[in-house]
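[1] give the three-dimensional model of this entry:
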Amino acid sequence: MNVVVPLLWIGITLAFYVAALRLYRRHRRWWTAPLLVTWLLCGLLLFLSRTPYPEYLRGAHWFVFLLGPATVAFALPVYRQRALIRHHGRTIAAGVVAGSLASLGSGWALAHLLHLPPEIEASLLPRSVTTPFALAVSERLGGIPELTASLTAATGLFGAAIGEGFLQWLPLRSKLAAGFGLGLRSVSCSFTSGAMLGMGAHGAGVARARERGDEAAAIAGLVMIFAGLLNVAGATLYVLARS
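    Just a heads-up that it's a prediction; the model follows:
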């Protein structure tokens, strides 16, 4: 029984994802994104069956474990697009730093505005980096890993689902930025869209960037990894300075 239940939840999650993927291929809308549909279906089933999240995680933790190798695998498309990345190196670095500061700053401001407890604040801060990095940062800051995982998933799904549509309403002036806002198929669009999706929606954003081509996927993967490393390094320095 101890083995059957975790395996059952793994099978259910995979079945939900396959069904959601088929739905998305037929109806490509932001609300049919496979990760979003799977997340909602799993949450609804847990609620209706009154299953505690730790019990579900006993089986589903393998999905979290596999995020590590999956993140490392992004090195291949990054290597293939190394010429493009080398050309935009300074822009990528500036964007990663600015995006990380904006993410951490907004999380800190929200936590203090709502007077959240320290452990909730620590769980909220790393929400904008991919799950393996977010869990490492949360643990170092004294956060709640389960809450961090949920917030990270929600951030990725939200960013990938509506972020692109939201950017169309911004007064983008530069050709590079406007390329992404208008959805044009160009190198500039691939660079900008990949960077925005990788920074704002991490893993879910990379999945969306893959639909735009190899260039966008490579940039999104690189930005996501660099943002994660920067956040882990920052959290480590913060803990060392506080101790």
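
[2] could you use CA atoms for every contact and neighbour count after this?
    Noted.

[3] now the helices for this structure?
    Along the chain, counting by DSSP state H, helices occupy 4-26, 34-48, 53-72, 75-80, 82-87, 89-113, 118-124, 131-141, 145-167, 175-182, 187-210, 214-242.

[4] how far away is R22 from L170?
    Here R22 is placed at a distance of 32 Å from L170 (C-alpha to C-alpha, to the nearest Å).

[5] what residue lies at the spatial centre of this structure?
    In the chain, the C-alpha nearest the mean C-alpha coordinate belongs to H202, at 2.9 Å (C-alpha atoms, centre = their mean).

[6] verify the stated contact: that residue with M224.
    Yes - counting by C-alpha atoms under 8 Å, H202 touches M224, with 5.3 Å between them.

[7] anything in contact with each of the two?
    Common neighbours of H202 and M224 (criterion: C-alpha atoms under 8 Å, 6 or more residues apart in numbering): 129-130.

[8] please give the structure of this sequence too, so both can be compared:
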Amino acid sequence: MAGLLCLATTLFIYGLSKRLYRIRPKVYLSPLLITPLVLVIGLLWAQIPYETYHTGGKWLSSMLQPATIAFAIPLYKYYNVLKKHAVEILISVLSGSVVAMFSSAFLAEWLHLDDQLITSLIPRSVTTPIAMNVSQVIGGVPNITAVFVILTGLLGAMLGPLVMKLFRIEGEVARGVLFGTSAHGTGTSKAFELSSLTGTISSISMILAALFTLGVAPMLIAVLHF
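    Presented below is the predicted three-dimensional model:
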């Protein structure tokens, strides 16, 4: 019963924060930021353990993977554009994914984090369900990885427009690759605010980044000997 109440509360808070974001679309009012903050404060105040919350919240996590199928709709709509720019997208996403993993590993090493925390940080730039699976495979802590994924997405969505302005990135394909590779689902949501095509390119970039990370991360761990 407590789990169902936690699930209902999560949906209610998300619904309110999403409505607020539509009225005032600022990154700091993103449902992805507001919802977990309110939940954490509420759980601490009510002294509800995470295990109790997870009995209901786990259903939302389970829905992340099948929800990804919805990206097939815009991909089909812009198939010709994707085909035309396939090589550029593949090379850009592969480069971005490799840089993201290596920079995460070396930054964590420079900060003297322990090995398990480093491996949890490496897949931070891909969508949550795949990042958590990669983290588990390479010896990280999936729940910690999920936190890094959320922070990465929020920062990417916040800094993306500034980067585009600074480097004068005006092409829809380039903008889509930027958001999808660096900020996964959160960045893709921001990309769709710019245009349908930008969001579509971001969708495919996010999926490709996840696949590249899934293949490269275990090899990276083997090379770096964490």
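
[9] return the most buried member of the helices of structure 1.
    Stretch with highest mean neighbour count among those: helix 187-210 (a mean of 27; mean count of other C-alpha atoms under 10 Å).

[10] tell me the spacing between the residue mapped onto F106 of structure 2 from structure 1 and L116 of structure 1.
    Matched by TM-score structural alignment, F106 of structure 2 corresponds to A109 in structure 1. Note on A109 of structure 1: its distance to L116 of structure 1, by C-alpha to C-alpha, is 10 Å.

[11] aligned partner of V126 of structure 2 in structure 1?
    Looks like V126 of structure 2 aligns to V129 there (TM-score structural alignment).

[12] with L194 of structure 2 instead?
    L194 of structure 2 maps onto R212 in structure 1, by TM-score structural alignment.

[13] likewise for I150 of structure 2?
    Using TM-score structural alignment, I150 of structure 2 lines up with A153 in structure 1.

[14] give the aligned equivalent of G3 of structure 2 in structure 1.
    When structure 1 is aligned by TM-score structural alignment, G3 of structure 2 is paired with P6.

[15] who's in contact with its match?
    The neighbours of P6 of structure 1, taking C-alpha under 8 Å, 6+ apart as the test, are 55-60.

[16] G95 of structure 1 too?
    A195.

[17] likewise for P49 of structure 2?
    Here P49 of structure 2 is in contact with L43 (criterion: C-alpha under 8 Å, 6+ apart).

[18] same check on I13 of structure 2?
    Counting by C-alpha under 8 Å, 6+ apart, I13 of structure 2 makes contact with 35, 38.

[19] how about a cut-off of 10 Å?
    Contacts for I13 of structure 2 (C-alpha atoms under 10 Å, 6 or more residues apart in numbering) come out as 19, 31, 34-36, 38-39.

[20] from S104 of structure 2, how far off is it?
    I13 of structure 2 is 32 Å from S104 of structure 2, where distance means C-alpha to C-alpha.

[21] and M224 of structure 1, what pairs with it in structure 2?
    So M224 of structure 1 corresponds to M206, using TM-score structural alignment.

[22] my error: substitute G194 of structure 1 in the last question.
    Checking TM-score structural alignment: G194 of structure 1 goes with G176.
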